[in-house]
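Give me a 3D structure for the following:
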Amino acid sequence: MEQLNSTVVTTISSSSPGHPPPFSQDFGTLFPVVVLSLSSILGIPGNIAVIILRPNWQQMSSLSQSLMLNLAVADLLNLITLPLWIPTLLHGWKFGFLACKLISYLVYCSVHCCLLTVIALSLQRYLQVVHGKKWFQHRGQKRLLALLWLVAMILSIPVLVDRQPSPVRNLTQCESVYSSLAQQVALLLEETVLGIVSVSVVVFAYISLKRKVDRAALFNNPQTTCLITSIIVTFFVLWVPYLILNLLSLTAIFSKNKRLLKFCMDNKNIFRAPVFLNSSLDPLLYAFASRNFCTGCLKQEQKTSCSTSQEI
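As a prediction, this is how the structure comes out:
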């Protein structure tokens, strides 16, 4: 996300005239193009299907349904911008100054909202299944969703300030142009902290859910184990490389290591492109594959936390 979509758009290198670009430069362009194309092809129809069909949601709490619907909408808003970014990787930004700011802002808002919604969904499931607590009535749910979008919009405001078309070697790209080093560091820190918090909450919440299910159920459910493992591993694998890149960039800035900073700038597309796969896989992990936890709780434990519809 420090340029999460132009981020996907930033490092397109060109070789000197008359010489083919080195393999690393080709790979730095083609790999993101392939990943973003795959994300678009799989994710756009997948999230539309979730919004229309709402699969396997009959036994879920209304808050779970609202959060998953919100996640699908945020993912879809993120993915529908990819048909603009993919040709930009190859041919540069062609859509003007205002579009650069507004489309980048939309991407940031949707990605921030995705992360915040995943945090809320993970905590809600953890509290309901592990501790038997419910969140919010109907009116409170609407306020929660409005709060998630409001926070996402506020966190994305810097994009409206620093994003603009700018030359990158022989192409014009929709880039962040920072007025100071402090501005760049602040944006990197914001994105890194939010990403680390998101990954930590997801890992903690779903590991706790898995332990609760194993203790409460009369038998271990391999489908539940597979689903929880998939959620943790997918979120971790797709986000951690991006977070590591941000940490390396911060290290390079503070240590004034030009070689490390150049490595981060030259390879950021490769590290960040997989983040978009998360939006295309969310329908499978959070919607289509959602199932009840604690099916054996009713027989093994006569507790409120297991007799209410505890679900994932």
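
Only C-alpha atoms from now on, for both contacts and neighbour counts.
Noted.

Just the element for Thr29, please.
Assigned by DSSP states H and E, Thr29 belongs to helix 23-53.

To compare with the earlier structure, here is another sequence to fold:
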Amino acid sequence: MMTVDGSSNTSSSLFFNNCSYSGPPLTSCLWPWYIVASVIVAVSFLLGMPANFTVIVKLSRHLHGSSISQRLFFSLAVSDVLCLLCLPVGVAIFINGPSLSHGVCQLFFYFFFFCITSDVNILVLISIQRYYQVLHPKKWEKLGRIWQRLLLFSVWMLGALVALPAVFLLTEVKNEDDWTDSRSCRNQRITPLLEAVYISFIVFCHLVLFYFYQLLVRGVHRTKMADKKKPRVTKLFIRIIAASLVVGFFPLVLRVVYVVALFTESAELLHVSQMLTFVECFYFFNHCLNPFLYFFASRHQPGGGKSLLMPLNDNS
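Down below sits the predicted model:
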């Protein structure tokens, strides 16, 4: 999912490259798989954009003086929109292969990695915030509003820093079978080692995300609740989290095949990885699922019972 290799595979489950062929691009043996991948990308974009824009519009009306919960979900929706906006731009760049300067390619890669890492950072912070606010509200309140918002600013800064290596370690790869201009971004990639580092970072974030939601669910189940509707809401919420983790984690695991292929220089593994591009593209479905977290988290529990989901208009 993370990088671009202009000589072989796709990067970030988005950027298409052709396998070895003789003739025009449409005769590529991998072209049908890339068609499937492009359909998945298009569906993710068409479903995710209106859902996230709805969240942004609803929260932007009362963003001034709002709680950290509202700001977290607003930031998540913004990062989702930015990630989804990269999809059509990336397809246009890497399918048509326009001639772009190295600096422009660097800027695009940096922006894409910044969006991806910031998005997962915000999800992790939301999971931590939900855990402490629901089960340990006094500890969360001690943090104070200023420090809470400083944490939110920090996750954006972390995303900006994590994306920097992709800029400085972006190199041009010459592919004799490539049908694009030598200055195309399709001919740019980062080292396999850096790709492995990015995959490890995202996998680690998903594990932290899973850990805190698991603690949250267990803590809520141990708490006596008067609201009869709580179990249904909790089950729906857990299913969304589970689906999000699977959709995000499984493509990352498959992306390891590509990294192994680069390290071992195995043509067979590389070909398998290319065919699995459409599976990697499912990662972007996460940006369609994230808005559901907001809609469930914004629901109020009648009867005043504590629930897995605290209302977003809290005072903290």
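
TM-score, when you put one on top of the other?
With the length set by TM-score structural alignment, normalised by the length of the first structure, the two chains reach a TM-score of 0.79; 293 aligned residues with a CA RMSD of 3.3 Å.

Just to check, Gly96 of the first structure is in contact with Thr172?
No - applying CA atoms under 8 Å as the test, Gly96 of the first structure and Thr172 come out as separate, 10.1 Å apart.

Give me the more crowded residue out of those two.
The residue with more neighbours, out of Gly96 of the first structure and Thr172, is Thr172; 18 against 11, by other CA atoms under 10 Å.

what are the ranges of the helices in the stretch 101-250 of the second structure?
Assigned by DSSP state H, counting those that start in this stretch, the stretch 101-250 of the second structure shows helices spanning 102-135, 137-143, 145-162, 164-168, 192-221, 230-264.

Let's have those helices in CSV, adding distance to Thr10 of the second structure and mean neighbour count.
Below are those laid out as CSV (distance: least, CA to CA, whole Å; neighbours: other CA atoms under 10 Å):
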stretch, distance to Thr10 of the second structure, mean neighbour count
helix 102-135, 13, 21
helix 137-143, 42, 13
helix 145-162, 20, 15
helix 164-168, 15, 17
helix 192-221, 12, 17
helix 230-264, 9, 18
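
For my notes, please list those in TSV and give distance to Asn96 of the second structure for each entry.
Listed next are the helices of the stretch 101-250 of the second structure as TSV, based on distance: least, CA to CA, whole Å:
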stretch	distance to Asn96 of the second structure
helix 102-135	14
helix 137-143	50
helix 145-162	28
helix 164-168	22
helix 192-221	24
helix 230-264	23
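
Check the mean deviation of the following helix or strand past the helix holding Thr29 of the first structure from the second structure.
Per DSSP H and E, the first helix or strand lying C-terminal to helix 23-53 of the first structure is helix 62-79. Following the fit onto the second structure, the mean deviation recorded for helix 62-79 of the first structure is 1.3 Å by mean CA distance after the TM-score superposition for the first structure.

In the second structure, what range does helix 62-79 of the first structure match?
Mapping helix 62-79 of the first structure onto the second structure (TM-score structural alignment) gives residues 67-84.

Any idea how far the matching stretch is from the middle of the chain?
Put simply, stretch 67-84 of the second structure sits 12 Å off its chain's centre (CA atoms, centre = their mean, to the nearest Å).

Any figure for the gap between Pro291 of the second structure and Ile240 of the second structure?
10 Å (CA to CA, to the nearest Å).

nope, Thr234 of the second structure is what I meant
When Thr234 of the second structure is compared with Ile240 of the second structure (using CA to CA), they lie 10 Å apart.

go on, Leu293 of the second structure?
7 Å.

do Ser69 of the second structure as well
Ser69 of the second structure is 18 Å from Ile240 of the second structure, by CA to CA.

try Phe112 of the second structure
Phe112 of the second structure sits 25 Å away from Ile240 of the second structure, going by CA to CA.

which residues touch Asn78 of the first structure?
Applying CA atoms under 8 Å, 6 or more residues apart in numbering, we find Asn78 of the first structure in contact with Leu106, Val107, Ser110, Val111, Ser279.

To which residue of the second structure is the last one aligned?
Correspondence of Ser279 of the first structure to the second structure, assessed by TM-score structural alignment: His287.

how many neighbours does that match have?
When counting by other CA under 10 Å, one arrives at 27 neighbours for His287 of the second structure.

isn't there a strand covering it?
No - using DSSP: H, G, I helix; E, B strand; the rest coil, the assignment for His287 of the second structure is helix, not a strand.

Now do the contacts for it.
Ser44, Gly48, Asp80, Val81, Cys83, Leu84.

Pull the number of nearby residues for the fourth one.
Read that as Val81 of the second structure. Neighbours of Val81 of the second structure (other CA under 10 Å): 23.
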